[in-house]
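> Prediction below, plus the sequence it came from.
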Amino acid sequence: RGQKEMEMPSPHDAPIPGFAVCSKNGKYIFVGDAKGLVSVVDAEATRLVRSFDVPNATMVKRLELCRNGKHLLAVTNAQTLYGFDVDDAATEASEVLRPAHEYASPWASRLQWGAAAYPWNGEFVYGVSSGAPHEIHVWDRASGELKCVLEGPAEAKGVTQLAAHPIRDCAIALGSNGYMYVWSRKHVEDWSAFDPSFVTLVDNNEYVEAEDEFDAKPPGEKQTRRGQIPVERLDPDDAPDLFTGSPNDFYTDNSDDDVLHALPIRIKPDPAAEKFAAERRAKWDRKAKRREERKRAEEEASKKVKEIENKDVAEKTMETKAG
């Protein structure tokens, strides 16, 4: 326990601000700086191990480490997200970090990526842009192939931050308007998980009951309905104990299963946040209005130029005929 200050090794001559995350075992520190480099630092020896130049990037804005600690994502000012494979158990420190894939989207806007995240199992990559519409781009992590683009409400005015649930197929997108939007996978209900004898019917089936199926039975006579499982008496000594609590290891170092007991669907901001969101919306509206006016002026100018050109062509044609 305690506090320790140390100078972080850097490949540059002068200190440069950046973003850092630790490997899952804590042996290494991954640093992304404002020069577009991702470096590996030995945490115990405080020495620089290796540096990588992210293609087409001059600044690393964020680093996202997968929950299993095997993948690292660099969010830069480039048009793509850059992924690394992590092996913090490698015998050679220089082999801890290896370039993997670049994640690009032909449907993405020209703006920079603002945030990215891995889901709980690390099979996909999520990417969003704060200045673009409410869109979440989803890639296959292993191949780099774009799988789909999820479109959300336009009122979000873009997504500023993205967070994935640690153990479920769920993600939260923070919109520029101050609201949180929850994305989740659609699950198909499987009732046979509760009762193995349950059969899902595609079409209606006509059921013909037996003549004595619902007749009253004498006491002690063990008869069951067709298709039912006989009911057996349970010995009280063998009954499960539902009232005595057992200790759990949630949120402790003994368990690697992070558990969230509640997940808010939508959080309404406070008045200060409402005011900030209103100012942002007004700013966006002004920008949109200026873009529309500029576009309208360009169209009118282009129309006038075409009219003048057509008039000149007509005059030259008349002169040619007159000559």
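Arrived safely, thanks for sending. These numbers come from a predicted model, not from an experiment.
> C-alpha only now, for contacts and for neighbours.
Fine.
> tell me which element the residue nearest to the spatial centre of the chain falls in.
In the chain, the centroid-proximal residue (Cα atoms, centre = their mean) is residue 126; its distance is 3.9 Å. Taking DSSP states H and E as the definition, one finds residue 126 inside strand 124-128.
> quick revisit: ok, the residue nearest to the centre of the chain touching residue 135?
No: the criterion here is Cα atoms under 8 Å, and residue 126 misses it with residue 135 at 10.1 Å.
> now the strands: where do they sit in the stretch 151-300 of the chain?
Using DSSP state E, counting those that start in this stretch, the strands of the stretch 151-300 of the chain run over residues 159-164, 170-175, 180-184.
> Mind putting those strands into JSON lines with distance to residue 310 and mean neighbour count?
Converted to JSON lines, those look like this (distance: least, Cα to Cα, whole Å; neighbours: other Cα atoms under 10 Å):
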{"stretch": "strand 159-164", "distance to residue 310": "47", "mean neighbour count": "21"}
{"stretch": "strand 170-175", "distance to residue 310": "49", "mean neighbour count": "20"}
{"stretch": "strand 180-184", "distance to residue 310": "53", "mean neighbour count": "17"}
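> Indicate which one of these is closest to residue 98.
strand 159-164 (23.7 Å; Cα to Cα).
> Put this next to the first one:
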Amino acid sequence: MNVPIIDPLQGDFPEIIEDFLQHGNMKCIAFNCHGTLLAAGCSDGSCIIWDFETRGISRRLRDSATISPITSVCWSKHGHRLLVSATDKSLTLWDVKKCEKIARITLQHTALHACLDPGPVEPTVCLACPLSSAPLLVDMSDGSSRVLPVSVSQEGNNYIVAPIPRKFSDGSTPFTPTAATFDRSGELICVGNSKGEILIVGVKTSKVYGIIPVPGGAVIKDIVFCRTGQYVLTNSNDRVIRLFENLLPHNNVINELEIVDSFNNNTNNNVEEYDIVEKLKTTGTKCIKYLREFQDVVTKIQWKTPCFSGDGEWILGASASKGEHKLYIWERLGHLVKILEGPKEAIIDVVWHPERPIVVSVSVTGTAYVWAKDYVENWSAFAPDFKELEENEEYIEREDEFDLNPREDEKEKEEVVDEDAEVDIENIEETSIITISNGSHEELRYLPAVPSPDLSEQQDKYPASPSRLEESNNSASPFDNDVVTNGHASSPMEVAENSLAEEDGGTSSKRKRKPSAKGMEMQAEKDKRPATKNQKSSSVSKTSKPRTKYDIDSDQDDEFTDGFVF
């Protein structure tokens, strides 16, 4: 049933697996704002920075104190910093260009997801979502943290904010990770709870400004904003992805919420016992509007890490089923356009390229698959006015088509080109997508690559087979300390063979048999005793008559086998 409902040529979305990236066991990935660099967290505690244009490794960030698997990676707005969370309850902030660690702190719980504040250029404040507790607002500069509210309850005319989930009768906390994320401005945080609600919380005040009830009332697992901040996606435990529209402005969001809050208070000031929670829900519906939902009606599968395309026109949902690598792509209006099927490996993370129709998905084996659009080359249009026909058409000749002097009113007017005008080749005209991402010349788009030795030079230095050399180059990395330089990892057998080849002058790698002690004694006695009469006659006879090819070959065999014991 992998048949698109609408014409697939109308949209730019991936269709086939173009390439795959493999280095260690990758667990999570993230693009920078322009998609030129791809960060991947591995199971050994390291973070790999891929140059996505060349598909090569530009950096390897490794902290000796972190040896646990990475749970999430997040870029700063301009790409100079990278936040990494691991299963050892640590948060590490890196300077990507200098490859230096800025700060590292340890939380009380393992953070499943962590993201940096999108407001400042060099952020130090981050949002951490622990495994079984409320979200934390952490300042990496001094290590301070603040717990965010996850629920609101009514008691009389006042409301109580609960910073931690409710406990069971035995006193234990439920295993329900809370989803939270910054908005585009960085002034608000959207927190999803287990009651199917989204709380709008202020970053500086931790005040709850509104509540958005999600249809279904199921546990919210993911909250994702598009790059423009206009639309929001939620992934709930009821196997449904829901789309919301953000009605708040991009700037001065807190002032807008204060105006809406005061308007609600003035409207309901005559009510003595007005429900505060209902007032917060009214404010929330004026901030975020529910649009539609996306789901697989037939299979009712769970979804993993939904995301938007770079322009926000397409919505991607990854199947969370085991042994299944499926990507569902919907149009924002609700139409299913494509189902991508990959290898029989479960998906653990997926991201969409910010500016191109490319999707990168990570499987449980640690391999990242690059999905791209299947472009079909068409070389039929040789002339600018050439028109390709799908079928035969009757051609109607114009009256003056073959006249030498056609009418002046039907001649195409040539464009006037000012050849003396100056052409600006230094400044880059920003596109709409770059403008959305607040692009500037201070952004980190590329990193200098580490040069690797040429293959021909390695073959001249090491007399090994090309296939073996290619395998060693593919497995070796310039960032591994335990790898021999020049990309050649020699085994004891290879070292012995190479040493023998060097003793022979490098001309042959065959080994010569060493004569035994008895054979050497027989050879010495033979050299000492004089030649017999038969030997002299045979030597005379050999010199007297012409030698044949058979005689020469037999003499060589005698010389080779003489003195050896078989």
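Okay, I see it. The structure presented is a predicted model; accordingly, all values stated were derived computationally and were not measured.
> Drop the TM-score for these two in here.
The TM-score (TM-score structural alignment, normalised by the length of the first structure) is 0.57; 234 aligned residues with a Cα RMSD of 4.5 Å.
> re the thing from before, which one, of the strands of the stretch 151-300 of the first structure, ends up nearest to residue 306 of the first structure?
strand 159-164 (41.2 Å).
> residues in the second structure matched by the closest one, start to end?
With TM-score structural alignment applied, strand 159-164 of the first structure matches the range 347-352 in the second structure.
> Show residues contacting the matching stretch.
27-31, 304-310, 318-320, 324-325, 358-364 (Cα atoms under 8 Å, 6 or more residues apart in numbering).
> same thing but 7 Å
28, 30, 305, 307-310, 320, 325, 358-364 (Cα atoms under 7 Å, 6 or more residues apart in numbering).
> Residue 159 of the second structure: which of those residues is nearest?
Residue 159 of the second structure lies nearest to residue 305 out of the contacts of stretch 347-352 of the second structure, by Cα to Cα, at 32.9 Å.
> Show me what the closest one lines up with in the first structure.
Using TM-score structural alignment, the partner of residue 305 of the second structure in the first structure is residue 115.
> quick one: that match from residue 275 of the first structure, how far?
24 Å (Cα to Cα, to the nearest Å).
> Counting neighbours, what do you get for residue 165 of the second structure?
Using other Cα atoms under 10 Å, residue 165 of the second structure has 20 other residues around it.
> Likewise for residue 149 of the first structure?
Neighbours of residue 149 of the first structure under the rule other Cα under 10 Å: 17.
> Repeat that for residue 306 of the second structure.
The number of residues packed near residue 306 of the second structure is 24, by other Cα under 10 Å.
> quick revisit: mean shift between the match of strand 159-164 of the first structure and the first structure?
Taken over the aligned residues, the distance from stretch 347-352 of the second structure to the first structure averages 1.3 Å (mean Cα distance after the TM-score superposition for the first structure).
> Let me see the contact set for residue 50 of the first structure.
If you count contacts by Cα under 7 Å, 6+ apart, residue 50 of the first structure has them with 39, 40, 94.
> pretty sure residue 262 of the second structure is in a helix, no?
Yes: according to DSSP: H, G, I helix; E, B strand; the rest coil, residue 262 of the second structure belongs to a helix.
> And it, how far from residue 283 of the second structure?
From residue 262 of the second structure to residue 283 of the second structure the distance is 10 Å (Cα to Cα).
> Mind checking which of the two has more residues around it?
residue 283 (22 against 10).
> Give the helix, strand or coil label for the more buried one.
helix.
> The nearest residue to it once chain neighbours are set aside and residue 435 of the second structure, how far apart?
Excluding the flanking residues, the one nearest residue 283 of the second structure by Cα to Cα, 6 or more residues apart in numbering is residue 210, at 5.3 Å. With the distance defined as Cα to Cα, residue 210 of the second structure ends up 30 Å from residue 435 of the second structure.
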